[in-house]
Structure formats: structure tokens, C-alpha cells
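Engineer: what would the 3D arrangement of this be:
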Amino acid sequence: MDEVISFGTDGWRAPLSEFTSDRVRIVAQGVADHLAADGGAGDTVAVGYDARDTSAGFAADAADVLAANGFDVVLPERDCPTPAVSHAIVERDLAGAVVITASHNPPEYNGVKFIPADGAGALPSDTDGIMANLGTPAAGDPTGEIRRVDFTGPHVAHCRRLVDASLDGLTVVYDAMHGSGRGVTGDALEAAGADVIRRRCTQDAAFGGTPPEPTPEHLAGLADAVDEHDADLGIANDGDADRVAAVTPERGVLDGNWFYVLAYDYLLESGTGPAVRTVSTTGHVDAVAAAHDCEVVEVPVGFKWVAAAVDDHDALFGGEESGGYTMRGHVRQKDGVLMGLLAAAAASETALDDRIDAIEDAHGEIHQDKTSVDCPDDRKQAVLDGLDAALPDSVAGVAVDSVNDTDGFKIVLADGSWLLVRPSGTEPKMRVYAEAGSAARVAALLDAGRELVAPVV
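Structural biologist: Have a look, this model is predicted:
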């Protein structure tokens, strides 16, 4: 087994010095053997890819190996959003998919995701099976057929059926960040009636010098454009368009927690059902749910756990504060195209800033932040064991009310604030999150979290 290849929270990502054609072929062979062992031999598999310069070539490598193993392969007509690949799996009854993408990472990275037959994120049973089957790729003439099909058209049509709203009179600035949302999300908004102003909607191997990650520091130009054009809303997608960010005229780039709360609150105007959120996502979700007599299901960080719980609980909405969300009736995969439409639909009825004002009046403000403490991967379990033996009775002067060990330790305090310490799934770090009623209180909790972790690292 190639020790460089390792599937983390959402597939394998690596710099191009390590992410090579040979290794992509090894992973593709692992996928082929895993699918064959699961009874999928001879079925059709999708191979998608993002807008990176290297992605189309790596996708061709993966397709060649899968075809050499007897699988028919469908490729998109061009780079496309990852959620379009997930939708194609379900719509076409495919055995699964390989997607070549490094999502929001810088251009010197690439990656590979596996998506199983249900279109949701791969669970450990899948990724462990792939890792166990890494080996020499099959060679020779392919016995499977490779062909190009339209992934984005059916995906957008499905999204518009789910969010059946007229956006007439709404002005939206759309920012593709030079990723695979270009020519997709903006077009979907325009087809629904919005006046769309486009930014960074050309393919650029360097992503304009900014990683395609929709964070406030990378979306300053979008916020300026919303102001310049007196727009109602700004929408951005990450590199493979499975994540979304929104910009409002008054507040600028919205925190991902606020996007979750706004979207769920809007859906509750016409529907009902549980919300699924990760342990790191705001407790305001719980307050909105309680106001509608709905349940909240808390899961570990990682969208695959959100997807599983959405299915188990027939949830109305599910997601995580990092910008990934889905809704009832959709493939259980985070989808930045669908969420762009949903945010626009909500804004077309009531301005998002006004919606936030109303929610703050009812439930208070959201203040959340996070930091990291360096921690070698081989020390993470020892750190968790050390924390388990040293959990405090109070944090930053407030008594501990409860502790949730779903993913690390989430310490909920008597005033409703909380502190979360968990191991990163992608870096040699312990993550420390905090939420409270003020920014000053969050800062105090993060300081306390670092002081709690440092002695046991």
C-alpha cells in the first residue's frame, strides 16, 4: 500500500508533488476492487472533476483504470460541481463516483473523493474498503465504455424544482471564485428571474491568486460589489461548488452559522421537520427548532455524518458551520448551487438582514470563533484521554452544565455558552471552538480552551 495515500474526513488531498497520475490510478483500482467486492462489477461509475488545470487529466486516469476493470464510465462535458456528480449517481442509478477535486485548497493541491451509490458522503466502511484494496492498476484494453454526458443540466433542473421561487426583482452578485460553479449557479439564479452580476466566472488555474475558499478575507471584493451595485445579496461558491457563502448589504459576509439558521428558519415557514447539525454548529439552530416544536440531531464534524442522520430522521435541513448544507428531497450531499437558490428565495421574500434582526430579537446574537493547538496525529488519542481525566467543573468562571463526547469534548456551560475541543481530521492539530453571547466571552472561552489542551498535548 502506498503510505502517501490516506483518506481523511472528505477523501484524499495532497500537494501535486505527491498527488500523481500513478497514485490516482492506484486509488481508482482500490475503488474498482471495492465496488466489485460489493457486487457492483460491470456497473456504471461516474468520474467528475473540478476546474483545476490538472483535474481533467487525473479524471482521465481514473476513468481508464475503471474501464480496464470492466466498468462503464460517464464523464461530465466539462468540469462541474461535486453535487452535480452526486445527483447524477442517483438520477442514473450508478454504482458510485470518483471526483477529482481539492475543493477549496490552493491550486498546488489536488484530491480525490469517492461517492457511493446513494450519492451521500462516503462512510468509513467505504473508505476503509478502498484503502484495503489499493494495488497495481489494471492495464490493457478497456472492456468498459467511457462516454461524456451532461451532469449540470439535470442537477440544476432538480434544484429549481426543490426551490420553486420567482426571483424577479432581486439583484444578486454571484462569485464563482474561478471554480466549477461558473456557468451553473449564476445561470440558475438568472433562470429563476434574478438580475445576476458575475464575478470571477472565468476558468483560472491560479484562482486569481486566492484559494477558492469562500471566507471573509477572500470575499472582500464580493462584499464591495454588493455595495457598488446596490444588490440585494451576494452568493459565492468554493472551488467545487459544494459549499456556499452569502453576503448581505448591512452585514457583509455572513458566518456559516447564520446561513444555517436563516435557511432553516425560512424552510420552517412552509414545512416542518428536524434539523441535523454538527457539534461545532451554533445552538441558535436549537432555539429556532424549539420555537417550531422541532427536534435537533447533533452529529460529529464531517458532512458524511450529517448525511446519515438526515436520512435516519427525515430531516428538513442539515449542515455544518463550514458552509455545507442540504435539504429534504435532495441528494444527501452538501450543495452550494442549491443553497445559492435557497438563500436568494429567502431574500426575495424578506431581506436577509431583516431576517437576522428578527431572529436576534427572538433568540439573541450569535458569536462564535475557533482556534487550533498544534498536536501530532499520533498524540491525538492521548490528548483526548488526558482531557477525559481532567474535565473541569467550570470554564472561564461559569459552571459546566453538561459534556457531550460525540466528537471530542463539547463542554456546555450553565449560561448556554459552550467550548468544544476535538482533533482535526485533516491536520496535526486540536481544534478549539467556542460560542457565547458576546465576542469578548468567546475570546475568554478560547483562551480557557487553549489552557485546557496545552498541558496534555
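Engineer: could you use CA atoms for every contact and neighbour count after this?
Structural biologist: Will do.
Engineer: check which helix or strand covers Ala236.
Structural biologist: Assessed by DSSP states H and E, Ala236 sits inside strand 233-237.
Engineer: now do the contacts for Phe303.
Structural biologist: Gly121, Gly319, Glu320, Gly324, Gln333, Lys334 (C-alpha atoms under 8 Å, 6 or more residues apart in numbering).
Engineer: hmm, who's touching the strand holding Ala236?
Structural biologist: Against strand 233-237 from outside (C-alpha under 8 Å, 6+ apart): 171-177, 179, 181, 213-214, 222-223, 226, 243-249, 336-337, 340, 344, 347.
Engineer: which helix or strand lies directly C-terminal to that strand?
Structural biologist: Next along from strand 233-237, by DSSP H and E: strand 244-248.
Engineer: that following strand - contacts with which helices or strands?
Structural biologist: On a contact count with 3 or more C-alpha pairs under 8 Å, 6 or more residues apart in numbering; DSSP states H and E, strand 244-248 meets helix 220-228, strand 233-237, strand 252-253, helix 256-267, helix 336-349.
Engineer: want to throw those into TSV with distance to Asp311 and mean neighbour count?
Structural biologist: Formatted as TSV, the helices and strands packed on strand 244-248 follow (distance: least, C-alpha to C-alpha, whole Å; neighbours: other C-alpha atoms under 10 Å):
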stretch	distance to Asp311	mean neighbour count
helix 220-228	35	19
strand 233-237	25	31
strand 252-253	30	22
helix 256-267	17	23
helix 336-349	18	24
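Engineer: which parts of the stretch 251-400 of the chain are helices?
Structural biologist: Along the stretch 251-400 of the chain, the stretches classed as helices by DSSP state H, counting those that start in this stretch are 256-267, 284-291, 303-313, 336-349, 352-363, 380-389.
Engineer: for comparison, sequence B:
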Amino acid sequence: MAAKFGTSGLRGLSTELVGSVSALHVTAFLRMLVQKGCAAPGDLLLVGQDFRPSSPEIAATAMAAAQRAGFRPVDCGAVPTPALAFYGQSIGAASIMITGSHIPADRNGIKFYRPDGEIDKQDEAAIVALVTELAQDEQAGLVARASGENRQMQVERLFLDRYRQLLPGNILNGLRIGLYQHSSVARDLLVDILEGFGAQVVPLGRSEHFIPVDTEAVSAQTRASLAGWAAAEKLFAIVSTDGDADRPLVADENGQPLRGDLLGLLTAQFLKAEVIATPVTSNSGIEAAIGVPVVRTRVGSPFVIAAMQEALAQGRQRVMGFEANGGVMLASDFTLANIRLAALPTRDCVLPILAALGLAAGEGASLSEMAAGMDLPIALSDRLEHYALERSASLMAHLRAGDSQLAAFLAPLGAIRDKSDLDGLRIRLDDDSIIHFRPSGNAPEMRCYVEAKGEQKAAGLLAAGLAKLANWQA
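Structural biologist: Predicted coordinates for the structure are as follows:
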């Protein structure tokens, strides 16, 4: 699997990224910033990382590349991606995060941030072109190690300060909240934040080995653990994140995970948002539930951010976005009571966690009651791992070749009412249920999303969709 840009950042095998690939891409990123007037030699480059075994070596290679390019690398340690981006935004510095997010430890990645936020698709194209141009330059791809001034404490302190007063006083006082810590870079920060609002935090499942947690397709093993912890510890909720803490995981008092798009919707209500941008994979009931303009995009934070920026350009205020994985992005500042929450146009996991807990506690309701009150269609999703990119490309080409092929593929599931090809194939069946097939942009995975009127119907449709994908042969 060659390293490539996908929905958010560069991804590839760890064995590739520990070498010249990371050096080349960091060099190209910095040259792109200089060419576009976003940075200059002598400026800082912030470098953060997750807890994957390969991340420290890739970070050291990246810092050496930064030094060769004339930049001053700053070692920010293992910190949440949104915390790194927020610190970079606050001091006007570019940053990179060494992380593969939720994917297994044999893979890794790099997320790139200009001083004003995430790179966009045009920036990605410029970096790819520069990588090709620099490939013959031995210095650009030189594998060396370097370090820099450590600012982990400053990054964490600023992020803690961002959220210390978001909720009223001790609103979580007396509530037992489980924290599935695993190998999340936010596992200690979240203890401080939740305890600051009076919660009794119960640490769960801390691991010194990297555990990939996908908040959009929660594994059966993780679901079983959540349910067991909820019953044994009598918890109000269980919260967690993916590896780099830009995606939240929130489970109710029964250990049942709330979908990420539901968390995004709750956050929009908490913030009193006036415009929402979210991908086509988010629940189709959001528009009716929120009653404000909703802009649908392709999957990936760059597309959501572009839609938010367009809304700002049109003069809209209180603009936010979220993805089906629960990561929330703020395009504008939000004022809540006397608190100003500064814009942070990159995925964040802390805001949706606090919004869901704060709303439930404030209303004296359980999270399961909050979820039921939204009255959204039942939406489920899962993925097939180790699904070769060539195989998924062949399948999608087959399904897009004509209505007859698509109809034959879906025949056992129902007749087609309409379809969308915005990002993958999203099909509405004759009973108004939805099935959506989408290959991962940068990992050998195939995802299936479904919606239906009941839990049993949705679960059956998801199982059938995954079986169709698993049995496909070109």
C-alpha cells in the first residue's frame, strides 16, 4: 500500500513512513507553505504524535526535515490533534500530527496544518506535485533524526483552558462517568476536564499497547466491553476517543454507543448553530431534527471545512460542521452565556463529549432518553478490513457501469428508488431504507452505511450489505 492522501491527511504503511516518504512529504509541505506565503524559513513547525510504536521515529524524521528546510521544529509530544491545531492557530505556526487515527498500528499517517488551519485539497495537490519534483533530491528525502524544544505542557494547558468553563459549575457533580482510556492521547486530559465539572471519573481499559478504536464502526469486542463496564460500574455514561482524539466515542448508561452524527446534532443544539455542514453519510434525519440549513458534502474534513467557509463568505454566523464519526468543527466563534468559544475548524472530540453530557445532565435525562428524543432513523455502519483497493475500485466501477448491474447486485435487498453518487453509492430502496457503499480513501477498507425504520431492519440490512461486499468477485 503506497502512502497517499485520503479523507484527512497522508496515510500509508508504518514501514514506508518511517523512511524517506515522511521526510519528502514534510519537505514538500514546508516548501508549499513558503511558496504560498503562509510561512518562511526561521518559523516554527509544531510536531505532535500519537502512541503508535512508529510515531516517535516518524516525528524525529519530520523534525530533521524541518531543520534542513530552515524551520525550527517544536516537539509537542503525544497530544490530541485538535489541541495541536488550536495551539498552532493561537501562535500562528504550522503544525503536523503523526497519526493514523483509528486504523491499525501497522499503518500510520501525517496530518498537515497551515498556521490558519487544515490544509485543503488544493494544498494536497501542491504537496503531491512537489513530492514528485523533489524525489530526485537526496537531501529532501534524507532519513535523519532530530528533536526540538518541548512544548507539550503549553499545548495541553491551552486546550484545557478552552473547555474549563464551557459547562456550568459542577453540572456533572455526582455522576459516574467511565473513561475508556486505551491508547488515546486524550486519556489523561479528559480526566482533568470531566473532574473539573464535578464528575466521578472511572478509568477503564488503559493500555500501553496501541489499540485502534474506530468511533464510526465500533467493533463487537469494544461494544461488549462497554456494556460490561456500564453494568458493573453503574455508570451515567462512558466516553472515549480514537487514537489521536479528533473523534469522540460516547456510550449511554447501558454501554450502547451513540452514533457520531447524533453527537454532532446534539452539539449543534448545545451551541445553537445556525448553519451545519456534514457529509452525505450522516443521518438523513438531521435536517428535520435541527430545523436550520444543512449543507451536505463529500466525506472528509477538507470538504466540510470548505462548505463552512463558503457559508461564512455568504455572511452566515454560528457556522459549524461535523462528520459521521462525531468529530466537530467550528468555523466561527460561538458565545454561550458569557463564554466565547473560539473557532476551531478541525475535528475535535472534547466539544461533542461535553455537549452531550451537559445537555443530558442539564435536563435531568439519561443519554438513552436524549437519543430517543431526537427521533432519527436508525442508522448503522461497519467496515470490511483488508479489502484491497483494487477490489473496491473494481466493485464500484461495476456498480456505476449501469442501472442493471446495480439493480442485480441489490436485488435481494429491494428495488431502487433513487441514488446519489456524491461520495460512494448511496441508494434509497423502495421501502425508504438506505444503503451506502463507500471505499476508504486511503486504507484497504470498504464501508457500508444503512438507515431503516427499526433496529432489526437496519441490522439485517447492514449484515446483508456487508455480505454482498464480502462475496464480490471481479
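Engineer: what's the TM-score once they're superposed?
Structural biologist: Here the TM-score for the pair of chains, by TM-score structural alignment, normalised by the length of the first structure, is 0.83; 437 aligned residues with a C-alpha RMSD of 3.4 Å.
Engineer: out of the helices of the stretch 251-400 of the first structure, which is closest to Asp238 of the first structure?
Structural biologist: helix 336-349 (8.0 Å; C-alpha to C-alpha).
Engineer: and the contacts of that closest one?
Structural biologist: By C-alpha under 8 Å, 6+ apart, helix 336-349 of the first structure touches 83, 156, 159-160, 163, 165-167, 169-170, 172, 181, 184-185, 188-189, 232-233, 235-238, 241-244, 246, 263, 266, 324-326, 352.
Engineer: closest to the centroid, which residue in the second structure?
Structural biologist: Nearest to the geometric centre of the second structure sits Arg247, at 4.4 Å (C-alpha atoms, centre = their mean).
Engineer: for Glu365 of the first structure, give its distance to Ala439 of the first structure.
Structural biologist: 10 Å (C-alpha to C-alpha, to the nearest Å).
Engineer: let's have the helices of the stretch 251-400 of the first structure in a markdown table, adding distance to Ala88 of the first structure.
Structural biologist: Formatted as a markdown table, those follow (distance: least, C-alpha to C-alpha, whole Å):
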| stretch | distance to Ala88 of the first structure |
| --- | --- |
| helix 256-267 | 25 |
| helix 284-291 | 31 |
| helix 303-313 | 17 |
| helix 336-349 | 15 |
| helix 352-363 | 32 |
| helix 380-389 | 38 |
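Engineer: ok, which of the ones you listed comes nearest Asp369 of the first structure?
Structural biologist: Using C-alpha to C-alpha, the helices of the stretch 251-400 of the first structure put helix 256-267 closest to Asp369 of the first structure, at 10.6 Å.
Engineer: quick check: which helices or strands does the closest one pack against?
Structural biologist: By 3+ C-alpha pairs under 8 Å, 6+ apart, helix 256-267 of the first structure packs against strand 244-248, helix 284-291, strand 317-320, helix 336-349, helix 352-363.
Engineer: tell me which of the ones you listed sits nearest to Ser394 of the first structure.
Structural biologist: Comparing those under C-alpha to C-alpha, the one sitting nearest is helix 284-291, at 22.3 Å.
Engineer: out of the helices of the stretch 251-400 of the first structure, which is closest to Arg25 of the first structure?
Structural biologist: Among those, helix 303-313 sits nearest to Arg25 of the first structure (C-alpha to C-alpha), with 24.5 Å.
Engineer: could you report the distance from the closest residue in space to Leu336 of the second structure that isn't next to it in sequence to Gly321 of the second structure?
Structural biologist: Nearest residue to Leu336 of the second structure, sequence neighbours excluded (C-alpha to C-alpha, 6 or more residues apart in numbering): Leu271, at 7.2 Å. Distance of Leu271 of the second structure to Gly321 of the second structure, given as C-alpha to C-alpha: 12 Å.
Engineer: so Leu384 of the second structure touches Tyr449, yeah?
Structural biologist: No: the pair Leu384 of the second structure / Tyr449 is not scored as a contact, 11.7 Å apart, by C-alpha atoms under 8 Å.
Engineer: who's more crowded, those two?
Structural biologist: Tyr449 (25 against 16; other C-alpha atoms under 10 Å).
Engineer: give the equivalent position in the first structure for that one.
Structural biologist: In the first structure, the residue paired with Tyr449 of the second structure is Tyr433, using TM-score structural alignment.
Engineer: pretty sure that match belongs to a strand, no?
Structural biologist: Yes: under DSSP: H, G, I helix; E, B strand; the rest coil, Tyr433 of the first structure sits within a strand.
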